[in-house]
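>>> Predicted model and sequence follow; I will ask about them next.
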Amino acid sequence: MTLGIDLLRRHGWLSGRTPEMQDRILEGGRLRSFASGETVYRFGDTSEGLYGLAQGNVTVAIPNTIGSEHTIYQATPGFWIGDLALFSKQRRLVTVIAVTEVEIYFIPQPKLVALVRDDPVMLREFYALSHVNMELQLNILANLSIPNSEKRIAAFLLYVDSVQVTPGDWLETPQDRLATMTALSLPTVQRLVKRLAGLGLIEIGYGRIRVQDAAALARHAAE
């Protein structure tokens, strides 16, 4: 449990808060475990609290207008979610699913509401989280708008790699999931990933991908 909390203190939104603020935010929370494939919460659920990913990976999916859900992002440790519905008492806008075994630090909504009620300055800290997640959403949209398929894949991998605890580590992302998140066909992704690997920019493993040279991959994508 201590290792998960230490990571959240060092990486992601919480790391930008003062040690005192971190203590106040984390107080009253608990670590929860989810098995691979288990749902953390679904679109339309009521908000019950804030979630900080301490270990493992989760995917984030959104519904479309024809009634299905589309996976748009795979999050790594240091990622926090649940902020938009937290104080507005609205329903969840996304579905979050564990794609590996994960540990998530959960802070219940009543505790957070009381924290802000007792010290309104704390609201600024949660607005900062909403800003972080809005930046993430805009980045996803901007990358999906890249018309060149190879550059779109490169941009996606560069971003996800950049927010890892240790950039350059393996991304537990199979190519079929990468295809979904970049809105490309699996054969297209397979062909282009193989090409990027042949250029020495990424490395392909079983169900995972690693950015070998982020600077070179960024230069290649910008050409």
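Cool, got the structure. Numbering: from 1, shown residues only.
>>> alpha carbons only for contacts and neighbour counts from here, please
OK.
>>> From I104, how far off is the residue nearest to the spatial centre of the chain?
By CA atoms, centre = their mean, the chain has its centre lying nearest to A75, at 2.5 Å. Remark: distance between A75 and I104 (CA to CA, to the nearest Å) = 12 Å.
>>> go on, R124?
Relative to I104, R124 is positioned 23 Å away (criterion: CA to CA).
>>> Tell me which helix or strand comes right after the longest helix along the chain.
Counting residues, the longest helix found in the chain (DSSP state H) is helix 122-144. Sequence-wise, the next helix or strand downstream of helix 122-144 (DSSP states H and E) is helix 149-162.
>>> Comparison target below:
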Amino acid sequence: MTNGTQWRSWLDNDKWFSELPGSLQDSLLTVMRQRRVTPGKRVFEYGKPACGLYALLDGSIRFNDLKSQQQWQPQPTQVRPYWFGEVSLFDEQPRLRDAYAEGQVILLHLPQAPLQALLRDHPHYWRWFGQLLGRKLGLMVPPPDELRLMPTKERVAFRLLMLAEGYGDMDRSTRVVPVHDILSRRRLGLLPEVVERVIAEFAERGILRGEHDAIHILDTDRLRKAALHRLTPLIA
């Protein structure tokens, strides 16, 4: 049995993968690489360039807090495979977490470069990766070039939600977003002072708490509602 055939047998029961067009399934199977990570070793490192999409087949991943390297915490049992890392396809930012193997971990890794090439050649595939991320955010995810079409407050709320919820159920221990990540004009197309005004309003509403260098998300449900727009309807 070839690796591609074996992986397809593992992925056949995965809701996201099984709904993909056959051509996209074949393309992903072609570029995926199996990776085994021993306990305590990094899967990826904070601050390093985006490195693609991962499917967790066995074991558990622990994500460190950005500000205060948290202790290892057991992860809830997840349906396998569990996909993570797709947020980097949308923001092209360095990794915002350290990701460590808790116990022996088996992953399928889809490197960033071939994924980006695939999306350049087949831009209609964006919607499928948007669906993958959208299930974690609870909102539909527009293609990156449409984000700037959203009104200011919704745009800021969506960016905060993406930064805080991008790893879904795998990362419920921290809701801390570095200020410099939300103030990035390249990401939002907004002046820093405009973003700061929106953040101050969200703080007054009890959605978040701002500090000098970090934003603490206090209420993700209200943040999700603040991000609602015609481009980002709720996902049932």
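Okay, I see it. This structure is a prediction, so every number in the text was calculated from the model and none was measured.
>>> so what number do they get for TM-score?
The TM-score (TM-score structural alignment, normalised by the length of the first structure) is 0.53; 140 aligned residues with a CA RMSD of 2.9 Å.
>>> Trace H109 of the second structure over to the first structure, please.
The pairwise alignment with the first structure assigns H109 of the second structure to F106, based on TM-score structural alignment.
>>> ok, how many other residues are close to its match?
20 (other CA atoms under 10 Å).
>>> go on, the one 5 residues further on?
The number of residues packed near K111 of the first structure is 16, by other CA under 10 Å.
>>> Which residues are in contact with it?
K111 of the first structure makes contact with G28 under the criterion CA atoms under 8 Å, 6 or more residues apart in numbering.
>>> distance of it from L50 of the first structure?
Distance from K111 of the first structure to L50 of the first structure, by CA to CA: 10 Å.
>>> same question, G44 of the first structure
16 Å.
>>> Those two: who's more crowded?
Neighbour comparison, G44 of the first structure and L50: the larger count goes to L50, with 20 against 12 (by other CA under 10 Å).
>>> Now do the same for the more buried one: its match in the second structure.
Aligned partner of L50 of the first structure by TM-score structural alignment: L53.
>>> how close does its match sit to G47 of the second structure?
L53 of the second structure sits 16 Å away from G47 of the second structure, going by CA to CA.
>>> can you check F129 of the second structure too?
Counting by CA to CA, the separation of F129 of the second structure from G47 of the second structure is 23 Å.
>>> ditto for P111 of the second structure
The value you get for P111 of the second structure to G47 of the second structure, if CA to CA is used, is 17 Å.
>>> try G40 of the second structure
18 Å.
>>> L28 of the second structure too?
According to CA to CA, L28 of the second structure and G47 of the second structure sit 26 Å apart.
>>> that's a strand at P74 of the second structure, yeah?
No - P74 of the second structure: not assigned to a strand; according to DSSP: H, G, I helix; E, B strand; the rest coil it is coil.
>>> Please give me every residue in contact with it.
60, 62.
>>> Going by residue numbers, what spans are helices in the first structure?
With DSSP H as the criterion, the first structure has helices spanning 2-10, 19-26, 109-118, 122-144, 149-162, 175-181, 186-198, 214-222.
>>> do you know which of those helices lies nearest H70 of the first structure?
Among the helices of the first structure, the nearest to H70 of the first structure by CA to CA is helix 175-181 (7.4 Å).
>>> what about the closest residue in space to E150 of the first structure that isn't next to it in sequence, how many residues close to it?
In this structure, E150 of the first structure finds its nearest non-sequential neighbour in L192, 6.0 Å apart by CA to CA, 6 or more residues apart in numbering. Counted with other CA under 10 Å, the neighbours of L192 of the first structure add up to 17.
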